[in-house]
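> Show me how the following folds:
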Amino acid sequence: MNLQATLGGITYTFKSLKEVMAKANEEKSGDRLAGIAAETVQERIAAKTVISNLLVSDIRNNPLIPIEEDEVSRIIEGDINERIYAEIKNWSIAELREYILSNRVGDRELKRISRGMNSETIAAVTKLMSNLDLVQAAGKVEILTTCNITIGHKGTISSRLQPNHPTDSVSGMLASLKDGLSYGIGDAVIGINPVDDSVESVKRLLHATSDFINEWEIPTQNCVLAHVTTQMKAIEQGAPADMIFQSIAGTEKANRSFGISAELIAEAKDLALKQGTSRGPQVMYFETGQGSELSAESHYGIDQVTLEARNYGFAKHFDPFIVNTVVGFIGPEYLYNNKQVIRAGLEDHFMGKMHGIPMGVDICYTNHIKADQNDIEDLGVLLSASGVNFIIAAPMGDDVMLNYQSMSFHDVATLLQTFQKTPAKEYLKWLEKMGIYENGRLSERAGDPTIFMR
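Below you'll find the predicted structure:
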């Protein structure tokens, strides 16, 4: 494995695959904080040159975290299709990039070849792609999943309706819920981040959303995003949950800091299939975000793009209904400004699609990051062009509980209209029945929450 490149008469030598992967990454403040980023643009280009000449087998044969030390590594390694891997193991990463971007290669071919790659290989090819490459490649892939309804068809963009409330007030939550529904939001999930992680609070919110969904015969799914163990207890006590949520990370040590393991996630999935209220078969919801492993001091000197790819390898193992990255939420320590947030959103979406998982994005930022609403609207446009499965939306784009800025209900509606896309098919039929949509577009009555007042 050659880890050396000469550019402009200067020879750059990298000590390990881990080092060259980190230095080939586009500029990220998290990599800089970890002390693993390229020192100059020239060094970054040299690292990309080295990566481009590595073989798929080089990356698999030099694990960044050995399988003996990490269950995420074991899961990713164990899920590789050996027959497909044998077909591509002697391809260079540059050749893999050209294949992915080729006009002759589409959805079927990309989903097949991805089964022969580990997460680090997908991360490596991501480092060689421009933003437009990431848009084009991700847009080829269609990932369909079913919980109560099916989402992901080309020509659609689904959305998570996020009616959070700073005191978990059911009436306050329902007010936001009605507002979002009136804009056609919520086919991916009605998902609430609770302030109170107690079983009783989670049960109350699950019952409230389930009752409302049943009363209005809404073809969607509910979820309360408490810790997985809290949700499991609520379900065991009879709470109506369509799926189970958990934040995940790209290393076993980081997952332990979240209080989870692969065994626990498997147990949660089994419970959701046996006692959850959806028809499935996909019943899990995972959330990720670049930088979480570094914040947990569990990054092993690995760059945040590669660690994020490992998240998706872990998520894929449990056949989720939806996965989303929360890009821009953790803070400027990991993604410093609008340029880094936009790049990360496109990277994460592409890597998720290449893992074959139903990838969405919380297009967001916090008030101490160098980004604003225009920047996340730009990212919303790019992701809509990329075929994103779903987008998260909060009232007026301002989550008053989590204290960050996201896409608003009307932002998502505008993206759908701009790109001539619709919500999921079953949801669209319900919206038309309710008078919220008409001829595939928002009606004159859209945005009026009094539709849901009897």
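
> from here on, contacts and neighbour counts on C-alpha atoms
Noted.

> What lies in contact with the host helix or strand of residue 254?
Using DSSP states H and E, residue 254 maps to helix 252-257. By Cα atoms under 8 Å, 6 or more residues apart in numbering, the residues outside helix 252-257 that reach it are 70-72, 248-249, 261, 292-293, 296-299.

> and of the residues you listed, the nearest to residue 23?
residue 299 (15.1 Å; Cα to Cα).

> Report the spatially closest residue to the closest one, excluding sequence-adjacent ones.
Leaving aside its sequence neighbours, residue 299 sits nearest to residue 293 (Cα to Cα, 6 or more residues apart in numbering; 4.9 Å).

> Here is a second sequence; please produce its structure as well for comparison:
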Amino acid sequence: MGQSEPLKTLLAKASPARSGDFLAEIAAESQEERVKAQRRLADTTLQDILDEPLIDPDEDEVSALIYAQHDGDAFAAISNWSVGEFREWLLSENATTDAISDLKWALTPEMVAAVSKIMRNQDLIAVARKRPVVSKFRTTVGLPGHLSVRIQPNHPTDDPKGVAASIVDGLQFGCGDAVIGINPATDSPAAMRRLLELIEELRLRLECPVQSCVLAHVTTAIDCMKRGAPVDLVFQSIAGSQKANSSFGINLAMLKEAREAALSLDRGTVGNNVMYFETGQGAALSADAHHGIDQQTMEARAYAVAREYEPLLVNTVVGFIGPEYLYDGKEIIRAGLEDHFCGKLLGVPMGVDVCYTNHAEADQDDMDNLLTLLGVAGVNFIMGVPGSDDIMLNYQSTSYHDAAYIREVLNLKAAPEFEDWMRRVGLFDETGHLLPQSHEDSARLLGKADLEAA
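Predicted coordinates:
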């Protein structure tokens, strides 16, 4: 790396165009400048990248974590590869699932971000598909040939009947095997506990193998666990720098404390992955905590934080932050494929909220395209939002119907434990596909759910 061009400058100039990098005034000013930067990046070695921290590890605990995680012995065999040679290997037959998986701790976020910048969309899909990441709690998420769905039954007032109705609606479409995850209208221990108990009662009544999560702040979850609330998964938004995480009111020690508390509850049945993280390109920039680094590389750094705590789910909320960071459907699609690729290479159980805000230059056709591409790429899970319209967070995502579509056209299955339950209650056929709507089976499920008791 030449003295005149810091690594973070090269990475930013080589990034495919997006509004956030222009907002930060670090993007290439023309496609010609971008392509020239990509050629220089392709000739940069992985050792060069390792040797130049983007943020001083003595001043940033995320950087310190990245270097503490790094496996020098596993890295030795690839250290002299250029980024271009790394790309060619990833696309070759030699890069098998096991071979890519073996590099999990040899690779840093900056390395996988770098190689993603010189890859076409089809390259990102082809490589990510070769790298499944499996996690477990009450269901097994991420198996090849499977796609799980988070039920997102948000309500603007956390109305119990409204939330419960959305959950049962989602279950009838075969959704919920990733998690039943509620963004609470109010972040407080009392509100979190009410929602957790609602899901717990419904889960036990239906004898359904699902896990729950109320997406309150990690400190709220810790408080609830101390008070005996039925916490399955602990949620937290995370980012790629210490300063950005501080803007969320967290540090790495808090995440460790929360994970240890959740593990001590021993609520999982098939596994003990107890954390749920959400990320998104632009999060660090929006907090003025990007340190002059492009938003896609900063996003990849968040995955180093995530993998440290062996999560069940990591979700990039790709279009949620707004057009200031990803302007239109093309930028959102590219970012979703990048995030999924980078997460999988780093060993993260990656899902994507295929979404956009109403003031972005995007529409549901763009989301259909991204959803289908991610299904081919082997994404672990997507969102299931009633009607695709989140009436509490005011953005557009994927619906229960969209989940049924992508499973059908790509022959993808639900998590095995959940699939067995869906067959027992008469909603899946023997091959694991959604049966035509049956009034009798729906009535039976609704009766057992007893929504009036919610």
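
> Three-state assignment for the counterpart of residue 240 of the second structure in the first structure, please.
Counting by TM-score structural alignment, residue 240 of the second structure corresponds to residue 250 in the first structure. When classified by DSSP: H, G, I helix; E, B strand; the rest coil, residue 250 of the first structure comes out as coil.

> quick one on the thing from earlier: state the distance from the residue nearest to residue 299 of the first structure to residue 422 of the first structure.
As for residue 293 of the first structure, its distance to residue 422 of the first structure is 36 Å (criterion: Cα to Cα, to the nearest Å).

> do the same with residue 387 of the first structure
To residue 422 of the first structure, residue 387 of the first structure is 12 Å away according to Cα to Cα.

> Identify the contacts common to these two.
Common contacts of residue 387 of the first structure and residue 422, defined by Cα under 8 Å, 6+ apart, comprise residue 157.

> neighbour-wise, which of these two wins?
residue 387 (28 against 23; other Cα atoms under 10 Å).

> Counterpart of that one over in the second structure?
Residue-level alignment of residue 387 of the first structure against the second structure, with TM-score structural alignment as criterion, gives residue 378.

> close enough to count as contact, that match and residue 127?
No: using Cα atoms under 8 Å, residue 378 of the second structure makes no contact with residue 127, being 9.9 Å away.

> need the contact list for the residue nearest to residue 299 of the first structure.
Contacts of residue 293 of the first structure by Cα under 8 Å, 6+ apart are 249-251, 254, 299, 304, 307.

> try 7 Å
Remark: with contacts taken as Cα atoms under 7 Å, 6 or more residues apart in numbering, residue 293 of the first structure is in contact with 249-250, 254, 299.

> Tell me where the second structure has strands.
Shown for the second structure, the strands assigned by DSSP state E span residues 135-136, 140-141, 148-151, 179-182, 212-214, 234-237, 275-279, 313-317, 350-353, 381-384, 389-390, 395-396.

> Deepest in the core, which of these is it.
Across the strands of the second structure, averaging neighbours per residue (mean count of other Cα atoms under 10 Å) puts strand 381-384 on top, at a mean of 30.

> ok, the aligned partner of residue 106 of the second structure in the first structure to residue 404 of the first structure distance?
Following TM-score structural alignment, the counterpart assigned to residue 106 of the second structure within the first structure is residue 116. Using Cα to Cα, one gets 38 Å for the distance from residue 116 of the first structure to residue 404 of the first structure.

> and the nearest residue to residue 246 of the first structure once chain neighbours are set aside, what is it in contact with?
Spatially, and ignoring its direct neighbours in sequence, residue 246 of the first structure is nearest to residue 286 (5.2 Å; Cα to Cα, 6+ apart). For residue 286 of the first structure, the contacting residues are 245-248, 315, 322-324, by Cα under 7 Å, 6+ apart.

> on that earlier part again, out of the contacts of helix 252-257 of the first structure, the closest to residue 437 of the first structure would be?
For the contacts of helix 252-257 of the first structure, the nearest to residue 437 of the first structure is residue 248 (35.9 Å; Cα to Cα).

> mind listing what the closest one touches?
With Cα under 7 Å, 6+ apart, residue 248 of the first structure has these contacts: 255, 286-288, 311.
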